[in-house]
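**Student:** Structure, please.
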Amino acid sequence: MEPKAAVQKIRILVVDDHQMVRDGVLASVKGQPDMEIVGEATCGQEAVTQFFQTRPDVTLMDLRLPDMSGHEAITQIRETFPNARIIVLTTYQGDVQAVKAFKAGAMAYLLKSSLRKDLLTTIRAVQAGRKVIPPDIAVAMASYVADDELSARELQILRHVAEGLSNKLIADRLSLSPDTVKSHLANTMAKLNANDRTHAVTIAIKRGYFDLDV
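**Tutor:** Predicted coordinates:
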């Protein structure tokens, strides 16, 4: 009787600055005959270093890291390893962050709230070369694909609106005229199809342009 061939395990790198998330991934992967964790990282630079050292088959990458964004870490990794298979882990349910992640080279977008249900199947799908996008996020991406992106200045002004600043205070802080701020806000509301500045902030947060605590 011939001995069974050893199962080729999917080697996984986990990048997240929250111990609870990493522990959750480890608990899900533990006992899977075709998977193993080969490294953990808590920030973007550590993720890049760990990737170079361990050469994982699949990397799970948080978008919000203390030193750089997950998008930046993905970009750095793929500059040297263009075939890197990376799954984004995130709490962002909007289309903006998803679009940025896929542009950076991610192959899947996985909400942390669905880790227990979808993690293992997503890892196996990505290892097989398939992209994975949650249906609701795919719909959002399709709905806004033709929209104009907010410019850096428009996003900067909208963040100040979210902080509760008036147009005049925003103008003073950014060394702009109040009319310029008003013009930027008008453009922003048109792009977001918002009724007013408060509505624009609500839409921007929902779509993942920024969080209130960022």
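**Student:** okay, CA-based contacts and neighbour counts for the rest of this
**Tutor:** OK.
**Student:** what residue is smack in the middle of this protein?
**Tutor:** residue 63 (4.0 Å; CA atoms, centre = their mean).
**Student:** So what's the residue count around the closest residue to that residue other than its chain neighbours?
**Tutor:** Distances taken as CA to CA, 6 or more residues apart in numbering place residue 70 nearest to residue 63, at 3.9 Å, with adjacent residues excluded. Counted with other CA atoms under 10 Å, the neighbours of residue 70 add up to 26.
**Student:** same question, residue 69
**Tutor:** 16.
**Student:** Report the contact partners of it.
**Tutor:** 44, 63 (CA atoms under 8 Å, 6 or more residues apart in numbering).
**Student:** Before we compare anything, build this one as well:
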Amino acid sequence: MRILLVDDHPLVREGLSARIEAQSDLEVCGETGSIQAAMVEFAEKVPDLTIVDIQLEDGNGIDLIKDIHTRYPYAKMLVVSAFDETLYAERALRAGALGYISKRELQEKVLEAIRTVLSGKRYLSGKMTQHLLNQAVNQKGQPASHPVERLSNRELEVFQMIGNGMTTAAIAGQLHLSVHTIDTHREKLRHKLGAKNGAELMKLAVQWVLENG
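**Tutor:** Predicted coordinates:
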């Protein structure tokens, strides 16, 4: 089975590659850290599985998953990320991924996750499975437990970039959007998160990235 690795950290790719190549029936057919290169690699290699990080060099892994799923509905994808699974796992599944595993569980669970997704089944941690069950059974119609959970995928992406210290112009450039559009997202973020001004929004974003990144 051929696997494509998409992660912006070379050391993570190296570690994953070593674990995968140690298996007689698995091989890494390509690796990259960007969305643009990943689309090219996927088209050329047609992997059996694509492993995707949330944060990539030129954008958000959720967007990559959507793009691949739209063009190749049969594609099997597994998200491997350090970001909070309660915020991103459900978004990744909706975008087209079959599984989500935290980088904190890589050493123990990554091969299990890979083989589960390759078999066409969904893979989530026990914690995340319980979280989704609780949402479905006990919280139907109730507001999200944390304001960040109410953000759209794009708003969450902008919020994360703000927390990483990026300016409005830099965010606009990376997302290929206008500065005005990013300013609009900032205003929506302030409203949804209860921030009084831009400085308070920045503080919330930095704190969130430190806790979840």
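**Student:** about what we covered before: just tell me what the residue nearest to residue 63 of structure 1 corresponds to in structure 2.
**Tutor:** Mapped onto structure 2 by TM-score structural alignment, residue 70 of structure 1 lines up with residue 61.
**Student:** isn't the residue nearest to residue 63 of structure 1 right next to residue 61, touching?
**Tutor:** Yes. The pair residue 70 of structure 1 and residue 61 passes the contact test of CA atoms under 8 Å, sitting 6.3 Å apart.
**Student:** which residues sit in contact with the residue nearest to the centre of structure 1?
**Tutor:** So residue 63 of structure 1 contacts 69-71, 88-90 (CA under 8 Å, 6+ apart).
**Student:** Over to residue 191 of structure 1?
**Tutor:** Here residue 191 of structure 1 is in contact with 147-150 (criterion: CA under 8 Å, 6+ apart).
**Student:** In a strand, it, correct?
**Tutor:** No. Counting by DSSP: H, G, I helix; E, B strand; the rest coil, residue 191 of structure 1 is not found in a strand; it is helix.
**Student:** roughly how far apart are it and residue 185 of structure 1?
**Tutor:** 10 Å (CA to CA, to the nearest Å).
**Student:** do residue 121 of structure 1 as well
**Tutor:** 43 Å.
**Student:** and stretch 109-122 of structure 1, which stretch of structure 2?
**Tutor:** Under TM-score structural alignment, the match for stretch 109-122 of structure 1 is residues 100-113.
**Student:** what about that stretch, how long is it end to end?
**Tutor:** End to end - CA to CA - stretch 100-113 of structure 2 spans 8 Å.
**Student:** How about stretch 26-43 of structure 2?
**Tutor:** 19 Å.
**Student:** For the match of residue 70 of structure 1, list the residues it contacts.
**Tutor:** 35, 52-55.
**Student:** so which of those is the most crowded?
**Tutor:** residue 52 (30 neighbours).
**Student:** so what corresponds to that one in structure 1?
**Tutor:** With TM-score structural alignment as the criterion, residue 52 of structure 2 matches residue 61.
**Student:** Its match in helix, strand or coil?
**Tutor:** Going by three-state DSSP: residue 61 of structure 1 is strand.
**Student:** isn't it right next to residue 15, touching?
**Tutor:** Yes. Using CA under 8 Å, residue 61 of structure 1 and residue 15 qualify as a contacting pair, with a distance of 4.9 Å.
**Student:** Can you list the residue ranges for helices in structure 2?
**Tutor:** Secondary structure of structure 2 (DSSP state H): helices at 10-21, 35-45, 61-71, 85-95, 106-118, 126-138, 153-163, 168-175, 179-193, 198-212.
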